[in-house]
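J.: the following block contains a protein sequence and its predicted model.
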Amino acid sequence: MPSRSIVVVSGGLSQPSSTRMLADRLAEATVADLAARGLDAVLEVVELRGLAHDVVDMTLTGYARPELAAAQSALAGADGVIAVTPVFAASYAGLFKSFVDVLEPGTLDGTPVLLGATGGTPRHSLALDHALRPLFAYLRADVAPTAVFAATDDWADAGTDDVQPLPARVRRAAAELAQRVAAREPVARGGLYDSVPSFEDLLGGA
C-alpha cells in the first residue's frame, strides 16, 4: 500500500495534555480516512514540550541540536501536518510560535495542514481564525478549511455526535486533510535540513 508521512505537532505544556489528546484524535481520524483511500500513513509526533530548551538555544545561536533538527527535517519531508496548540492570552502558545520561528523558510510551502487548538472555554476558539490561520497562510501552507477547537467541556461525552459535535468536526477536518494529502504527489524524503550542521558538530563535539 502506498504510504504518506503525517507529522503531528503538539504544543501542549502539561502531561497529560488535552492538546496532545486532540492531536491524537485528529491523527487517528486522518489515518483512518487515508486508509479508506488506499493509502498507508506513517505517523511521527513532535512534542514541543521536550524541545523547549533546544528551541530557545536555536533562537539565540541559530543552530539546532539533533532532536530539534530531526523534528525540523520531519516537517520538511511531511506529506501532511497536524498542528495543535493550547490557547493563551487569545493566541497560540509562545513555545508553539517559537518553534515555528526557527523553521527554515519554505519548510511548509504547499504542505497540507490541519489546525487545532485547545482552551478552557469556547470563546478562545476565535484564536484559530485570527491567529493560527494567518500564521500558516504566511508560511504558505495549504490549510484545511475546517479547524478544530476543543474546550474543557467538549471532552465530556465526546464519543457521541448526538451529545456534542467534537467527534464529527474531527472527522470532517481529518477528511479534508486526507483529501489534500492524497491529491498530491508524495514528498521526496530528505528536506531542507539535511545539510545543516548541528551546534555540536560545529564545536567539534566539545
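T.: Structure received. Numbers count the residues shown, from 1 in each chain.
J.: all contacts plus neighbour counts: C-alpha atoms, from now on.
T.: Will do.
J.: give the contact list for Leu128.
T.: 115-117, 147, 149 (Cα atoms under 8 Å, 6 or more residues apart in numbering).
J.: can you give me the strands for this protein?
T.: Under the criterion DSSP state E, the chain contains strands at 3-10, 40-47, 80-88, 91-92, 112-119, 142-143, 148-151.
J.: to Ala74, which of those lies closest?
T.: strand 3-10 (6.9 Å; Cα to Cα).
J.: ok now do Ile6, which residues does it touch?
T.: 41-44, 78-82.
J.: could you dump the strands of the chain to CSV with distance to Leu126?
T.: CSV is the format used below for the strands of the chain (distance: least, Cα to Cα, whole Å):
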stretch, distance to Leu126
strand 3-10, 19
strand 40-47, 24
strand 80-88, 10
strand 91-92, 9
strand 112-119, 10
strand 142-143, 16
strand 148-151, 9
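J.: and which of the contacts of Leu128 is nearest Ala90?
T.: Ala117 (11.0 Å).
J.: quick one: end-to-end length of stretch 35-44, please.
T.: 17 Å (Cα to Cα, to the nearest Å).
J.: then stretch 148-164?
T.: Termini of stretch 148-164 sit 13 Å apart (Cα to Cα).
J.: equivalent analysis for stretch 139-149, please.
T.: 21 Å.
J.: do the same with stretch 106-120
T.: Stretch 106-120: ends 33 Å apart by Cα to Cα.
J.: ok, stretch 73-88 next?
T.: Stretch 73-88: ends 28 Å apart by Cα to Cα.
J.: report the distance from it to the chain centre.
T.: 2 Å (Cα atoms, centre = their mean, to the nearest Å).
J.: buried ones in that stretch, by neighbour count?
T.: Within stretch 73-88, the residues scored as buried using 16 or more other Cα atoms under 10 Å are 73-87.
J.: greatest separation within those: which pair is it?
T.: Gly77 and Val87 (27.1 Å).
J.: put this next to the previous one:
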Amino acid sequence: MRLVVVSAGLGVPSATRLLGDRLAAAVTGRAPVEVQVVEVRELAVEIAHHLTNGFPGRGLSAALDTVTGADGLIVVTPVFSASYSGLFKSFFDVLDRDALTGRPVLIAATGGSARHSLVLEHAMRPLFAHLRAVVVPTGVFAASEDWGAEGLADRIERAAGELAALMTGPSAPRPPKDGLAVVPFAEQLAALSPAGPPDA
C-alpha cells in the first residue's frame, strides 16, 4: 500500500514536514505501507502556471499522479491568516475533483500558537469533505510549544492508528478509477472500532 504525505511547508527545515514525517512513521509502525512525500513548495511555479494555462508541468503532473494513486494521505499545512496556506489550497485546486473520493485522509497543521488549532475543523475538514475523502476523526495540530511537550505524541499515535485502520481494514475504501465508490458511514466506523459496526 502507498501512503503519501503532502507537505506545504515553506522552510528548510520545516516544522510542517517534520510533523508529516512523524505521522507517517507512526502509520508505518502499524501497517505495511510505502511512504512517498510531495513537497508542494517545490511545485509552486508549476501550480501557478497550471492555474493560468490549464497544463501541469512534468513535476506537478507526477505529484498529482502520486496523490491520485495513494491508498491513504497525510496532508499537512502551516497556518496563514487563520487558515491553510494558499499554496496548499492551490495544489488541491488543480487536483482532479474526483481523485480523493473515498480516500482515507489524515489532516494536520502547524502554527505559532495553539489558538490556530481550529484550522483543522473550520478549514481543512470541510475542504476534504467537499472532495469526498474519508477524513479520520483525529486531526493533529502542532504549535511551537507542542514540540517536545506531552500530548503531541499521543495525538500522533491516535491519528495514525485511525488512518492505518481505514487503509487496512476489511472495509478499507478502494475507489475505482472512475472515482464513484461510496463507503457507507457504518463501514467507516467499523474499520475504526474493534467492536465492529454500531447497532442499527
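T.: Thanks, I have it. Predicted model only: the values in this text are computed from it and were never measured.
J.: any idea what the TM-score is?
T.: Between these two chains, after superposing, the TM-score reads 0.85 (TM-score structural alignment, normalised by the length of structure 2); 177 aligned residues with a Cα RMSD of 1.5 Å.
J.: so which of the strands of structure 1 is nearest Leu202 of structure 1?
T.: Per Cα to Cα, nearest to Leu202 of structure 1 of those: strand 40-47, 24.9 Å.
J.: so stretch 36-51 of structure 2 matches what in structure 1?
T.: Here stretch 36-51 of structure 2 aligns to structure 1 at residues 44-59, judged by TM-score structural alignment.
J.: ok, residues contacting that stretch?
T.: With Cα under 8 Å, 6+ apart as the criterion, stretch 44-59 of structure 1 contacts 5-14, 63-65, 67-68, 71, 74, 95-96, 98-99, 102.
J.: apart from its neighbours in sequence, what residue is nearest the residue positioned nearest the centre of structure 1?
T.: What sits nearest the mean C-alpha location of structure 1, by Cα atoms, centre = their mean, is Ala83, with 2.2 Å. What sits nearest to Ala83 of structure 1 in space, not counting adjacent residues and going by Cα to Cα, 6 or more residues apart in numbering, is Val9, at 4.7 Å.
J.: can you count the residues close to that neighbour?
T.: 24 (other Cα atoms under 10 Å).
J.: so how far is Asp178 of structure 2 from the alignment partner in structure 2 of it?
T.: In structure 2, the residue matched to Val9 of structure 1 (TM-score structural alignment) is Val6. According to Cα to Cα, Val6 of structure 2 and Asp178 of structure 2 sit 23 Å apart.
J.: pull the longest helix from structure 2.
T.: Longest among the helix segments of structure 2 by residue count, using DSSP state H, is helix 152-168.
J.: which stretch of structure 1 lines up against the helix or strand just after that one?
T.: Of the helices and strands lying after helix 152-168 of structure 2 in sequence (DSSP states H and E), the nearest is helix 185-192. Across structure 1, nothing matches helix 185-192 of structure 2 (TM-score structural alignment).
J.: now do helix 185-192 of structure 2 against helix 152-168, angle only.
T.: 120 degrees (axes from the mean of the first three to the mean of the last three Cα atoms, to 10 degrees).
J.: report the buried residues of helix 185-192 of structure 2.
T.: 187-192.
J.: same thing with stretch 115-132 of structure 1?
T.: So for stretch 115-132 of structure 1, counting by 16+ other Cα under 10 Å, buried means 115-119, 124-125, 127-128, 132.
J.: same check, this time on stretch 177-196 of structure 1
T.: Quick answer for stretch 177-196 of structure 1 (16+ other Cα under 10 Å): 177-182, 186-187, 191-193.
J.: what lies in contact with it?
T.: With contacts defined as Cα under 8 Å, 6+ apart, stretch 177-196 of structure 1 is touched by 4, 30-31, 33-34, 37, 39, 69, 72-73, 76-80, 104, 107, 112-114, 144.
J.: got the contact list for the residue mapped onto Asp129 of structure 1 from structure 2?
T.: In structure 2, the residue matched to Asp129 of structure 1 (TM-score structural alignment) is Glu121. For Glu121 of structure 2, no contacting residues are found, by Cα under 8 Å, 6+ apart.
J.: cool, and Glu157 of structure 2?
T.: Glu157 of structure 2 neighbours (Cα under 8 Å, 6+ apart): 23, 26.
J.: tell me which residue of structure 1 matches up with it.
T.: Match for Glu157 of structure 2 (TM-score structural alignment): Arg171.
J.: next: Leu131 of structure 2.
T.: Per TM-score structural alignment, Leu131 of structure 2 is aligned with Leu139.
J.: hmm, Gly106 and its match touching each other?
T.: Yes - counting by Cα atoms under 8 Å, Leu139 of structure 1 does reach Gly106; the two are 7.1 Å apart.
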